[in-house]
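>>> Test case, fold it:
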Amino acid sequence: MEKLPLDALPDALPDAIDEDKYVICTYYVGLPPFMDAREMAHAAAIEQSTGTWTLVPGETPEVRRRHVAKVIGVYEVPQHEYSYPKDLERREYIMQVAYPWKNFGAQIPMLLSTVIGNISLYGRIKCLDMKFPKSWLKGFKGPKFGIKGLRNLLKIKKRPILNNMVKPCVYTSCQMGADLAYEAAAGGADIIKDDELLANPDFNTLEDRIPRFMEALDRADSEKGEKTIYTVNITDSLPRMFENAERAIELGANGLMINFLAVGYSAFRHVSENLAPKVPLLAHMDVTGALSYSPIVGISSNIVTGKLPRICGSDITVFPAPYGKAPVLRERFLNVAHDMIMPLHNIEQTAPMPSGGISPGHVEEVVNDLGLDIVIGTGAGIHAHPMGPRAGAIAFRQAFDAKMQGIPVSKYAKEEGHEELKAAMASWGSGKTGADF
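Okay, the predicted model is just below:
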């Protein structure tokens, strides 16, 4: 390294790089105390850009200047200055590496191959964040609707949006599912969503399900005087998923959903940008835990579930909430939502959809945490209501009314005319539901 010019080294001061030319990644790294952290960071930067374990003839100073990744920060936490304890088993660092984005372009597969590719084999290394420049983001269209577009489409000015997942998750009779969707929609659900486990099996095909559901929702809409969106699950192998998208819209679907990690970000992006320009697209987060839930390896959930699906065009992203059955820390939950809604140059907001064991008794806490610009996702919170799914949806809308009026949900449930909310509170209260991990 010392034989190369300084500007060809895999190293730079953060003050000296042109940030518009780089994607900057922040990592947690844990190393044995005897290992040189900056040397390891340099090796990783070279591994993920121009080189390999030793310098090769073609890796000239000019190639390095154009393409090498730059280590711009190595910060030990806590920071030992003159010595470290003799019994110290591990030294822990926050590291930052800047990758020239022209190396991989405005796409996700080569981004991930670059920033968390081979180095993911190195042990304790987790990508905590990715900082994207405006020039890179211009290559993406982002959400077509986002929060504002969904409100305009549904004609909902201020309150939260209510999404219902049809339960049971997998079922044989399309008509049974349509009947359940009708009841939930008639009670006040704004969006009806397929479960992530039901897409296009032989016993419950899109061809059979979509017309029945849309007819049921049309009836519900005429009764309640509101619009309902049906996000049909088109997840499949490729290219069948693309065919599913086109066919679903032909059959009358006014929304689509994809298990985005199962099919890949680029497949999801292609549907958003090219196949479904006029309907909202919902991203379901299954597989997130496999990528994010280790504290020492993988990619942080705010990237996996927050930034990347938003950049790829998710209008609504489902993510686990700490109020119900999901095992997730509240601060991580809030960080994911933060990355869905904060300004991101040309990319619109994604509507956060907290989900996982949410009941009407959680509405107050959810809105306190995230505000009104959300989609609240619930399945059994509607379909397991003791008075039926229509009453379950009514109970949620009553909880929305309570919050909008500044009345505690528990108090509102006791008032005359709110029997549905009262029954929900009697069944589940406002505590954690489901399996408590």
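
>>> okay, CA-based contacts and neighbour counts for the rest of this
OK.

>>> contacting residues for the closest residue in space to Lys224 that isn't next to it in sequence?
If the residues on either side of it in the chain are set aside, Lys224 comes closest to Ala186, at 6.1 Å by CA to CA, 6 or more residues apart in numbering. Shown here is Ala186, whose contacts under the criterion CA atoms under 8 Å, 6 or more residues apart in numbering are Leu217, Ala220, Asp221, Glu223, Lys224, Arg390.

>>> Here is the second sequence; please produce its structure so I can put it next to the first one:
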Amino acid sequence: MSERIHASYWLETGDDPARAAEVIAGEQSSGTFVALPNETPELKARSGARVERLEVLDTSSLPSLPTPKRSPRYTRCRLELSWPIENLGACLPTLMATVAGNLFELRAVTGLRLTDLQLPASFAAAYPGPAFGIAGTRRLAGVNRGPLIGTIIKPSVGLSADETAQQVRELVDGGIDFIKDDELQADGPHCPFEDRVRAVMRVVNEAADRTGKKAMVAFNLTGDLDKMRRRHDLVLAQGGTCVMVCLNSVGLVGLHELRRHAQLPIHAHRAGWGYLNRSPAIGWDYGPWQKLWRLAGADHLHVNGLRNKFSEPDDSVIAAARAVLAPATDAAAMPAMPVFSSGQTGLQAHDTYAALGCTDLIHTAGGGIFGHPQGVSAGVEALRASWEAAMSGVPLAEHARRVPALTAALAFWR
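Alright, predicted model coming up:
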């Protein structure tokens, strides 16, 4: 029996739902807007998308998205389609065009959201997924227990390479596990990539020689393929242990090619995720979206954070983290490490730990560390102490009585 790709959607349509489902299936496989002689029953049976499930949920008098043709009623459904693997082979870019291509633009569609994606084993064979994942990241960062305590260099842009290195010096002196570039910081004239890597790694290597602990720094090498390869090689040559890329900027091909070249973990930033996700009427759920990027090679994936500064609710953040941590199913690659960020402090540690039930994550706090009234080292200590309290089941205020840095942090985290 042929392997098949299965995709599930939330669909809204002003048309008959069964007819709309067939239109979508045809548009995303063998059909077009008129019947053609070459689209024979045999061809459709071999290559046409198949409607596997159509379940009506409710109706609305108004469309969720603009539509050129008004209808008295809009029906909302769960829709599952499947395609034979022979339509595309194990190819992530073509998969993207198949499950999330022109169907969003169809006239019959007034709302559409990709909610699930199940892939055949041939994808796992073609795309090896994360090279390092959780275990490799922990090994390189030297963190066997608890989350990686991390931060983001701020200001986002404007610091020179030497100023960036000075911030890193304060962080490594405080025992930080993980540091990342901001997604806006790549290779600008104020802070050229090569200068930044050399200056930062000089500090990191000196600290490692002195203390035996090497902080993991994710350098943002986002750019064209040749530049990303060269930048990766520079980080590797300087003793670095991580690189970073903005997924929506470089695309699936960019990430996969970097994965084929890389000898370091790839920290994957989801900058731009909001335009794919924020409207409930169109776009992607995080679960199917992250699966493609894991297959392409992401070792770490951003999931936002609890009580974040953005618009995403906490249940969505936890669902995203669980998806990234999910064990291998169908063709999903090994679990990656979820990255919690955005307005984070130690106040979220207990709830994050309770919701996930594990510490296989990177918890990054920018202002929550740099804003500590006793300095950066105290900020690192306070964030780490908050996780120690969470893992021990001790209330934060109680644990703070034994950790002055945490006591001071509680006064400004609020």
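
>>> Just give the TM-score of the two.
After superposition, the two chains reach a TM-score of 0.91 (TM-score structural alignment, normalised by the length of structure 2), with 398 aligned residues with a CA RMSD of 2.0 Å.

>>> Please point out which of the contacts of Ala186 of structure 1 structure 2 shares.
Of the contacts of Ala186 of structure 1, the ones still in contact in structure 2 (both residues aligned by TM-score structural alignment, their matches' CA atoms under 8 Å) are Ala220, Arg390.

>>> Weed out the non-buried ones from the contacts of Ala186 of structure 1.
Leu217, Ala220, Asp221, Arg390 (16 or more other CA atoms under 10 Å).

>>> which of those lies closest to Glu62 of structure 1?
Of all those, the one with the least separation from Glu62 of structure 1 (CA to CA) is Leu217, at 61.9 Å.

>>> Nearest residue to the closest one in space, please, no chain neighbours.
Tyr182 (5.6 Å).

>>> Counterpart of the one you found over in structure 2?
With TM-score structural alignment as the criterion, Tyr182 of structure 1 lines up with Arg169 in structure 2.

>>> can you check Lys158 of structure 1 too?
By TM-score structural alignment, Lys158 of structure 1 lines up with Arg145.

>>> neighbours around the closest residue in space to that match that isn't next to it in sequence, how many?
Distances taken as CA to CA, 6+ apart place Thr359 nearest to Arg145 of structure 2, at 7.7 Å, with adjacent residues excluded. Look at Thr359 of structure 2: counted by other CA atoms under 10 Å, it has 19 neighbours.

>>> likewise Ala262 of structure 2?
Burial measure for Ala262 of structure 2: 19 neighbouring residues, criterion other CA under 10 Å.

>>> so what's it up against?
In this structure, Ala262 of structure 2 makes contact with Arg229, His232, judged by CA under 8 Å, 6+ apart.

>>> same deal with Phe219 of structure 2?
Per CA under 8 Å, 6+ apart, neighbours of Phe219 of structure 2: Lys180, Asp181, Val197, Val235, Cys242, Val243, Met244.

>>> if we go to 6 Å?
Phe219 of structure 2 is in contact with Asp181, Val243, Met244, counting by CA atoms under 6 Å, 6 or more residues apart in numbering.

>>> Out of the contacts of Ala186 of structure 1, the closest to Val63 of structure 1 would be?
Checking the contacts of Ala186 of structure 1 against Val63 of structure 1 with CA to CA, the nearest one is Leu217 at 59.1 Å.

>>> Relative to Leu256 of structure 1, how far out is that closest one?
For Leu217 of structure 1, the distance to Leu256 of structure 1 equals 15 Å [CA to CA, to the nearest Å].

>>> Same question for Tyr171 of structure 1.
Here the distance between Tyr171 of structure 1 and Leu256 of structure 1 works out to 19 Å (CA to CA).

>>> Looking at the two, which is more packed in?
Leu256 (26 against 14).

>>> Please work out how many residues are found near Asp58 of structure 2.
Asp58 of structure 2: 10 surrounding residues under other CA under 10 Å.
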